[in-house]
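**Student:** got a predicted structure plus its sequence, pasted below:
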Amino acid sequence: MVSSVHLVGICGTGMGSLAALFKAAGWLVRGSDRDVYPPMSDQLARLGIEIDQGYSPGHLDWAPDLVVVGNIAKPDNPEALEAEHRGLPVTSMASALADHFLAGRTSVVAAGTHGKTTTAALLAWALHAAGRDPGFLVGGVLSNFAATSRLGDGPEFVVEGDEYHNAFFDRQPKFMHYRPEIAILTSVELDHIELFPDVGSLRDMFRSFIRLVPAHGRLLACHDDAGVRATVPEDLQATVTWYGLGDGPGTRSTLLEAGPGGMTFAVHRQGRSFGTFRSPLVGAHNLLNLTAVVEVLIGLGVNAATLADGLAGFKGIKRRQEIRGCVGGVTVVDDFAHHPTAVRETLRGLRLRHTGARLVAVFEPRTHSSRRAVFQEDYTVALTEADRVIIAAVHDAGDIPARDRLDPTRMAADLCRQGTDAAQIDKVPDIVHHLATTCRRGDVIAVLSNGPFGGIHQLLLAALSRLQSTDGQPAPEMTTS
């Protein structure tokens, strides 16, 4: 008999990815969400998964065998209440993943404040390229698969370990459910301040996670990150392998060359040369991610030549330095960066890829943490990596008291005082007009937001194309992703 599952909040990245896994496993799958929008709605539609708009008790009339409630749902969610009233089995996203897809497989979990999506995606692709057919669930669309999850049939299952809470009835971070046999800790830095009021509480939670790794398991820990060094306890039962760049303990990488096509780097293990590798990614942050992946795959028995082929063939992740289009020599890049450190490293990476270009950063403060004043100075410093900066209005600013709210106007003024051309512009149409009329051939515009940002990418590309046409010249060919 075929099992059935209903997912409440199905269009979230994690929930939609889980729905795809259930579908691949042969379950009947349906779901609901208040906001049904691409790209997840498109991915689910391609899989033939029916989505109900909004939340209603009647959406459970089909009496599914299991109801998965996403962390978007509050305790008064009509479907969560109805499932309880009907006595239907209810679980969370992370628990469902662990119970139905991680059991009996080697769980490989990439966790950390930064880099976990890219690291998990690299792991999944490199294992696939090595013929190991891994399962995976990652918080971004892997371009190699055009998917965020895959069931796979091999021994490993790769998971992006999210530290955010699981559900209203389970306030643990998702990664506490993932039973890691191999864990990667990329970085530990203050984030999600609505859940972790200080860095000490965040470190405690990551410490609890890495203590889940059994004695026969492995922890790959980034020695270059001070937060990681402060988090990893000396009495950990698992084997700890440190990694980083340049000199230091454990597995180390050295950048040999970087440019528009990516970077070449050398890896040393235990003081000995292991090999030279090529990746289409750029930036020190990505080199750290690659180093961790190399060490994990070596431990799983993948040889250097196979590993090199896999890393070179990685096509990236949607919304991670993703080129959305180029019009008249102006390149528009989309990136999910929203923490000050991620903003800084993303801009530095784009400098390496687009040598000599004028770099324009367009930043939307959208996350709970980025909308608050706690990171005001850190964002200002990070954005000095760009030549020009546009700061949008704080998303849903009314939710935050003025005294606690990030001040984009002051940030723009501070950047100008430090020699960076900056402006604060509230609305997307005005930002688009400003950029379209002031950018020049060779500019790279980096749009930094974890949300849709009003469709600014396509609006900007269209505006650039129209402007070229009205200049009395044929509009240049517009290339878009």
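**Tutor:** It's in.
**Student:** CA only for contacts and neighbour counts going forward, please
**Tutor:** Noted.
**Student:** contact partners for A423?
**Tutor:** Contact analysis of A423 by C-alpha atoms under 8 Å, 6 or more residues apart in numbering lists V389, I390, I391, T409, A412, A413.
**Student:** mind redoing it with 10 Å?
**Tutor:** Residues counted as contacts of A423 (C-alpha atoms under 10 Å, 6 or more residues apart in numbering) are 362, 388-392, 408-413, 415-416, 431, 434.
**Student:** what subset of those residues is buried?
**Tutor:** Neighbour-count burial (16 or more other C-alpha atoms under 10 Å) is assigned, among the contacts of A423, to 362, 388-392, 408-409, 411-413, 415-416, 431.
**Student:** kindly reformat these as TSV containing secondary structure and distance to S143.
**Tutor:** Shown next, in TSV, are these (DSSP: H, G, I helix; E, B strand; the rest coil; distance: C-alpha to C-alpha, whole Å):
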residue	secondary structure	distance to S143
V362	strand	24
R388	strand	30
V389	strand	29
I390	strand	29
I391	strand	29
A392	coil	29
P408	helix	34
T409	helix	37
M411	helix	35
A412	helix	35
A413	helix	39
L415	helix	35
C416	helix	38
I431	helix	29
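**Student:** alright, now check it against this:
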Amino acid sequence: MRVHFIAVGGAAMHNLAIALHLKGYQVTGSDDAIYEPSKSRLQKHGLLPEVFGWYPEKINKGIDAIILGMHAKADNPELIKAQELDLPVYSYPEYIYEQSRDKTRVVVGGSHGKTTITSMVLHVLKQISFDFDYLVGAQIEGFDNMVKLSDAPCIIIEGDEYLASPIDRRPKFHLYKANIGVISGIAWDHVNVFPTFENYKEQFSGFIDTIQEKGTLIYCEEDEVLSDLIKKHKIHNKIKFLPYKALDSEVKEGNTYLKLDENRELEIGVFGKHNLMNLNAAKLICNELGISDEQFFNAIVSFKGASKRLEKMAESDDTIVFRDFAHSPSKLKATVGAVKNQFSNRDLVALIELHTFSSVNKDFISEYKDSMKAADVKIVFVDETNLIQKKVDPISESQIKEAFNDRDIIFFNNSSSLERYLLELNILNEYNVLLMSSGNFGGIDLVTLSKKILKNRKKY
């Protein structure tokens, strides 16, 4: 098979390219710009384009499939050439489905927790030597690539609700046709594509409709919006519905213990109510694949979390600096609450960068109301350069405070000033720092910053 990627540098795209290359396919690709880590990873496998740009002369009848990335546009010259030659053009979710038609397809959807649930399942399956393929949205310890395609009987897919490609406006998770589907919760996001909450909810209703007959939907019963949606779908009765909630646990001296029964408890490496719900979802997925609770719990104890999900950047006796991917209101509130609850004796310095299109949209920003109330020091950063790139009007400090319903918010729109503030923190108590963003805080080196925060920690 000869496959050509248009916009090969994307996070999912370059991983799929590597997976097909490792499967023995002849893989080529193009892009107008490729950044790290995609660049180095493609180069390692000999898949990095020699020159960047779009070259329609690369497209010919000898190509078996074109895979089109979201970064490309509908008028891309390579795409136009492929269409002229009547070549098969797929979005990457379409192609994943083509590769997994005969497998049991587990698709993990929801506005939050997708990556963590998927990562938990992958970790358990690997620990017990279960044969599986996968597609996940973050780098996971012990996995070299974010996509694997083989002859395994099942595939675990992180199912994103964003659009499949520039010429396919369907949500990605609709295209996988799940046998086992998961919805972790519904909280409005992607306002540039789904301008109303009702429109956004419809995408999850559509996802439920794509679950194959006699399949299973695992869903969070603690999410009221989702529970209402499920009631409307249960009347069809073509699939099995499995509700879940947070597993019973107890926090002792900064550590979380699962209560397995009256006499047994199990220390785990993740914390927070949202992660205890994620754990239950992952357990139910594994149960549906024939894995016992005992196998699951024995394996999950060594799970330390997915990349950028409450990841410890630096730690001392009295301070921990965490990094987290939280950026939407629901994720922000859950993450702030989790850290504060886990370390109730410590002050919490919480910083959120509003980076996505949704988060800097003035019609959406009020969704952040009360999302940082649990923190002791609350900081919001908006990178002016990011606003210019997104062609969004500037956001003022007063707008931020009103949207968050919090007059104590400390606002920055300059990364140098933000970094200086964090390095000059003067807090008497023990404290933790939580850095949350889907971006990079205007180019701040978070590894170096985290180490400097601990170094500058003043002792009293």
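**Tutor:** Looks like it came in fine. Worth saying up front: this structure is predicted, and the values here are computed from it rather than measured.
**Student:** report the TM-score for the pair.
**Tutor:** Here the TM-score for the pair of chains, by TM-score structural alignment, normalised by the length of the second structure, is 0.88; 451 aligned residues with a C-alpha RMSD of 2.9 Å.
**Student:** before we move on, the earlier item: ok, of the buried ones among the contacts of A423 of the first structure, which one's closest to H85 of the first structure?
**Tutor:** H85 of the first structure has its nearest neighbour among those in A392, at 44.3 Å by C-alpha to C-alpha.
**Student:** please pull up the equivalent of that closest one in the second structure.
**Tutor:** In the second structure, the residue matched to A392 of the first structure (TM-score structural alignment) is F381.
**Student:** am I right that R203 of the first structure is in contact with V228?
**Tutor:** Yes: under the criterion of C-alpha atoms under 10 Å, R203 of the first structure makes contact with V228 at 8.2 Å.
**Student:** hey, what's in contact with both of those two?
**Tutor:** Common neighbours of R203 of the first structure and V228 (C-alpha under 10 Å, 6+ apart) are V188, E189.
**Student:** which strand or helix spans the spatially most central residue of the first structure?
**Tutor:** Central residue of the first structure (C-alpha atoms, centre = their mean): T117, 4.3 Å from the mean position. Secondary structure from DSSP states H and E places T117 of the first structure in helix 116-129.
**Student:** Provide the aligned range in the first structure for the lengthiest helix in the second structure.
**Tutor:** Looking across the second structure with DSSP state H, the single longest helix is helix 273-288. Counting by TM-score structural alignment, helix 273-288 of the second structure falls onto residues 284-299 of the first structure.
**Student:** show me where the stretch 201-350 of the second structure has helices.
**Tutor:** With DSSP state H, counting those that start in this stretch as the criterion, the stretch 201-350 of the second structure has helices at 224-234, 273-288, 293-300, 329-342.
**Student:** including mean neighbour count and distance to K259 of the second structure, could these go into TSV?
**Tutor:** Shown next, in TSV, are these (neighbours: other C-alpha atoms under 10 Å; distance: least, C-alpha to C-alpha, whole Å):
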stretch	mean neighbour count	distance to K259 of the second structure
helix 224-234	14	25
helix 273-288	22	11
helix 293-300	17	11
helix 329-342	21	16
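**Student:** among those helices, which is nearest S249 of the second structure?
**Tutor:** helix 273-288 (8.0 Å).
**Student:** elements contacting the closest one?
**Tutor:** On a contact count with 3 or more C-alpha pairs under 10 Å, 6 or more residues apart in numbering; DSSP states H and E, helix 273-288 of the second structure meets strand 104-109, helix 114-127, strand 180-183, strand 216-220, strand 240-244, helix 293-300, helix 329-342.
**Student:** that one vs the first structure, average distance?
**Tutor:** By mean C-alpha distance after the TM-score superposition for the first structure, the fitted helix 273-288 of the second structure averages 1.2 Å away from its aligned residues in the first structure.
**Student:** got the angle for that helix vs helix 114-127?
**Tutor:** Interaxial angle of helix 273-288 of the second structure relative to helix 114-127 (axes from the mean of the first three to the mean of the last three C-alpha atoms, to 10 degrees): 50 degrees.
**Student:** now helix 273-288 of the second structure, how far from the centre of its chain.
**Tutor:** With C-alpha atoms, centre = their mean, to the nearest Å as the basis, helix 273-288 of the second structure stands 16 Å off its chain's centre.
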